[in-house]
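Visitor: the amino acid sequence is not available; the structure is as follows:
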């Protein structure tokens, strides 16, 4: 048995692409692109800012995740004729903002590359199932929820700090989609927040002076602590959250899932994107879900939605500097407020995955609390310790849940 599953091939995928390129596949692909290029981009920009990175650093980070994530999805979707979409881990971006504070961008690149190597090795050995038995999804998602909860509370603090602009964005997030059914909530919040900021004289970006900043290859700098606090948690998220979610969606829709290929190429994507200081280009759960949905048309043609998504993602990555400059002109708090709103469903999903099954509940709660604390021990960040302490607590208190997973 070959490690990488065989698909119909590029010739077949490209030959059938024109007949499936229609309103349904194009709209599904563009909707997933709008989703991925609004809130998640704001989350990544906020994470880069929290880590203390420069505009040039942020530009190459955005380039790496969108260009290589988009290409990864477009290539795999074409080869397998399955709606596999590539992007990056949104929770991973959030965690990096906390874990990388005080470290250089070159050290961050090293941590990202190592995360990709971990995913690649596990994909090549086929050990993903065994790893996840000892690192249950419930504990992984509890760690994510705890470490990212500051984004949720940030909605409140930024609205109190700037009630006019942030308050308008929050109201738009909840109200506009009820009036305009197909308008994404984060897009509504972004537009209304910008309009109110501009009208009140709080938008400061000089759009006429925007200039293109080219991405660059980053020389990685070794740092052992970041392997524990960044690389391992990020690899766990890529495999246990993003890939697992995408595989589950595809199985539900009746596709033959190339699980090994999705894991291996997510590792390769992480290594390549890491060379540009980007945290991991991998198979994306939410974007795959959008492109694989019935709204994307007949089952056999939905892969084209992922191709459209991948190409438009890559184009966005090339011109990402303009989006970053635009966001940089927002008044104090608006970008963080929008990032929190964009993370709302991710946080809700993380909490649901952590506690809805009833398994590993004590370990998940311990992981949630450690992640929420933001504690650093031995210069290693809270994400790693949340995973370690969560697993240890479950081994002590609920070992039966590990046995049930066998």
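Guide: All right, it came through fine. Quick caveat, the model's predicted, so the values are computed rather than measured. Numbers count the residues shown, from 1 in each chain.

Visitor: when you work out contacts or count neighbours from here on, use the C-alpha atoms and nothing else.
Guide: OK.

Visitor: residue 183: what secondary structure?
Guide: coil (DSSP: H, G, I helix; E, B strand; the rest coil).

Visitor: should've said residue 79
Guide: Each residue gets one of three states, and residue 79 gets helix by three-state DSSP.

Visitor: just the buried positions in stretch 342-362, please.
Guide: Within stretch 342-362, the residues scored as buried using 16 or more other C-alpha atoms under 10 Å are 342-344, 346-347, 350-351, 353-355, 359-362.

Visitor: can I get those in a markdown table including distance to residue 286?
Guide: What follows is the buried residues of stretch 342-362, written out as a markdown table (distance: C-alpha to C-alpha, whole Å):
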| residue | distance to residue 286 |
| --- | --- |
| 342 | 13 |
| 343 | 12 |
| 344 | 14 |
| 346 | 10 |
| 347 | 13 |
| 350 | 13 |
| 351 | 16 |
| 353 | 15 |
| 354 | 18 |
| 355 | 20 |
| 359 | 24 |
| 360 | 25 |
| 361 | 25 |
| 362 | 28 |
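
Visitor: want to compare, so here's the second one:
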């Protein structure tokens, strides 16, 4: 039976998971060349995919397995240049990432190889990706001082009381400011319904390497692996491979509709997996099922969300997105410099990634990882000495 604590935890998890990061997702899709209809379709596809995937996995395993979209992956897209060929080429890269997620779950040698990527380098790459977006609140203060200050103060004050509600509260203030200062287009509510838009993917080597591979790496390192850690910390120990493979399959299903990737939830997973969600661990899976239903509901309103964002001043939406990513940026920086012997390589990875360097159409995230890896190899003991 569904208990009141599990219902409350699931509702809160779904609301926080969507409201705290959907602006980041829209920024990422737009950066890849998605038009309003394609962005709405992508948001809808991701919301419904993570809702159905979370419900299915929770019912299958009878565990609170929460699924989310890849927020770090969306930040990667937002920080990358639009690929030559536009959104269809980006969708091709999304499919490459989905295939890699499935392989990581089903083929153990590949999964182990991914896990062997030095954590400082993966974190440094993520930090470099997030830096530009995390500067957006500062830019908002310069371009719209009153509105920017109101959003930041709300985030700071509410965060002092309840960290999980800080970004949703800042979003509500941003919405209020936008409603008070702009004229919304007529018929915005009529756009609320489902808006599937099929995108025929195109595959290029540059996009596969520069977008697909980094998207896969940040999704695994920043979402799937921490998501498993949250489950394990709360006493749930499902086999990781099948879970990764299933999220990869749902990512593949959502990609032609514009969705970039879904994965195991990390932060919001704790809301459903902890004892506060339900004292009886055997019934805690109900909370993840409720959260999945909330995601599906939000997905059906994707059209209105995109229409509203299109009419809003971009700097305010970017400010909310930047605030949503500050925690992830802090954790990434901490992880990047945690190992003294690998710190220099991590700093190089961070700088190359944050620079926005693009060579042969391949984004800086890939070159940052390559530069850091080369530095690690260069300093490997015995490289220039005879055996």
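Guide: Noted; the coordinates are in hand. The structure displayed is predicted, hence computed values, not measured ones.

Visitor: TM-score for the pair, please.
Guide: Aligned and superposed, the two chains score 0.92 in TM-score terms (TM-score structural alignment, normalised by the length of structure 2); 379 aligned residues with a C-alpha RMSD of 2.0 Å.

Visitor: hmm, residue 72 and residue 263 of structure 2 touching each other?
Guide: No - between residue 263 of structure 2 and residue 72 there is no contact under C-alpha atoms under 8 Å: 10.9 Å.

Visitor: now for those two: what residues contact both?
Guide: Shared contacts of residue 263 of structure 2 and residue 72 (C-alpha atoms under 8 Å, 6 or more residues apart in numbering): residue 219.

Visitor: which residue of the two possesses the greater neighbour count?
Guide: The neighbour comparison of residue 263 of structure 2 against residue 72 (other C-alpha atoms under 10 Å) goes to residue 263, with 31 against 27.

Visitor: pretty sure the more buried one sits in a strand.
Guide: Yes - the assignment for residue 263 of structure 2 by three-state DSSP puts it in a strand.

Visitor: the counterpart of it in structure 1 - nearest residue in space that isn't next to it in sequence?
Guide: When structure 1 is aligned by TM-score structural alignment, the residue opposite residue 263 of structure 2 is residue 282. The spatially closest residue to residue 282 of structure 1, leaving aside those adjacent along the chain, is residue 266, at 4.2 Å (C-alpha to C-alpha, 6 or more residues apart in numbering).

Visitor: check residue 76 of structure 1 too.
Guide: Nearest-residue entry for residue 76 of structure 1: residue 84, 6.5 Å, with adjacent residues in sequence omitted and distances by C-alpha to C-alpha, 6+ apart.

Visitor: I'd say residue 202 of structure 1 and residue 330 touch.
Guide: Yes - at 7.1 Å, residue 202 of structure 1 counts as touching residue 330 under the criterion of C-alpha under 8 Å.

Visitor: give the contact list for the residue nearest to residue 76 of structure 1.
Guide: If you count contacts by C-alpha under 8 Å, 6+ apart, residue 84 of structure 1 has them with 73-74, 76-77, 246, 283-284, 288, 291-292, 303, 306.

Visitor: which parts of structure 1 are strands?
Guide: Taking DSSP state E as the criterion, structure 1 carries its strands at 86-87, 282-283.

Visitor: most tightly packed of those strands?
Guide: Mean neighbour counts were compared across those using mean count of other C-alpha atoms under 10 Å; the top stretch is strand 86-87, at a mean of 36.

Visitor: what's the mean distance for that one versus structure 2?
Guide: Relative to the matching residues in structure 2, strand 86-87 of structure 1 has an average distance of 1.4 Å after the fit, by mean C-alpha distance after the TM-score superposition for structure 1.

Visitor: which residue numbers in structure 2 does that strand align to?
Guide: Counting by TM-score structural alignment, strand 86-87 of structure 1 pairs with residues 67-68 of structure 2.

Visitor: now do stretch 44-62 of structure 1
Guide: In the comparison with structure 2, stretch 44-62 of structure 1 aligns to the range 25-43 (TM-score structural alignment).

Visitor: and the matching stretch, which residues are buried?
Guide: Counting neighbours by 16+ other C-alpha under 10 Å, stretch 25-43 of structure 2 gives 25-34, 36-43 as buried.

Visitor: how long is it end to end?
Guide: Stretch 25-43 of structure 2 stretches 7 Å from its first residue to its last (C-alpha to C-alpha, to the nearest Å).

Visitor: what does that stretch contact?
Guide: For stretch 25-43 of structure 2, the surrounding residues in contact (C-alpha under 8 Å, 6+ apart) are 22, 71, 74-83, 86-87, 90, 194-197, 199, 254-255, 257-260, 299, 302-303, 305-307, 310, 318.

Visitor: please say which position in structure 2 residue 252 of structure 1 maps to.
Guide: Residue-level alignment of residue 252 of structure 1 against structure 2, with TM-score structural alignment as criterion, gives residue 233.

Visitor: its match and residue 180 of structure 2, how far apart?
Guide: Between residue 233 of structure 2 and residue 180 of structure 2 the distance, using C-alpha to C-alpha, works out to 45 Å.

Visitor: more crowded one of these two?
Guide: residue 233 (13 against 10).

Visitor: ok so, going back, show the buried residues in the contacts of stretch 25-43 of structure 2.
Guide: Here, 16+ other C-alpha under 10 Å leaves 22, 71, 74-83, 87, 90, 194-197, 199, 254-255, 257-260, 299, 302-303, 305-307, 318 buried among those.

Visitor: quick check, central residue of structure 2?
Guide: For structure 2, the residue lying nearest the average C-alpha position, counting by C-alpha atoms, centre = their mean, turns out to be residue 71 (1.1 Å).

Visitor: enumerate every residue touching that one.
Guide: By C-alpha under 8 Å, 6+ apart, the contact list for residue 71 of structure 2 reads 21, 24-25.

Visitor: residue 296 of structure 2 too?
Guide: So, once contact is read as C-alpha under 8 Å, 6+ apart, residue 296 of structure 2 ends up touching 47-52.

Visitor: got it, and residue 118 of structure 1?
Guide: For residue 118 of structure 1, the set of contacting residues under the criterion of C-alpha under 8 Å, 6+ apart consists of 232, 235, 267.

Visitor: start to end distance for stretch 232-250 of structure 2?
Guide: 23 Å.

Visitor: which outside residues touch it?
Guide: Contacts made with stretch 232-250 of structure 2 from outside it, assessed by C-alpha under 8 Å, 6+ apart, are listed as 49-50, 53, 57, 61, 63, 67, 98-106, 108, 224, 228, 231, 261-264, 273-275.
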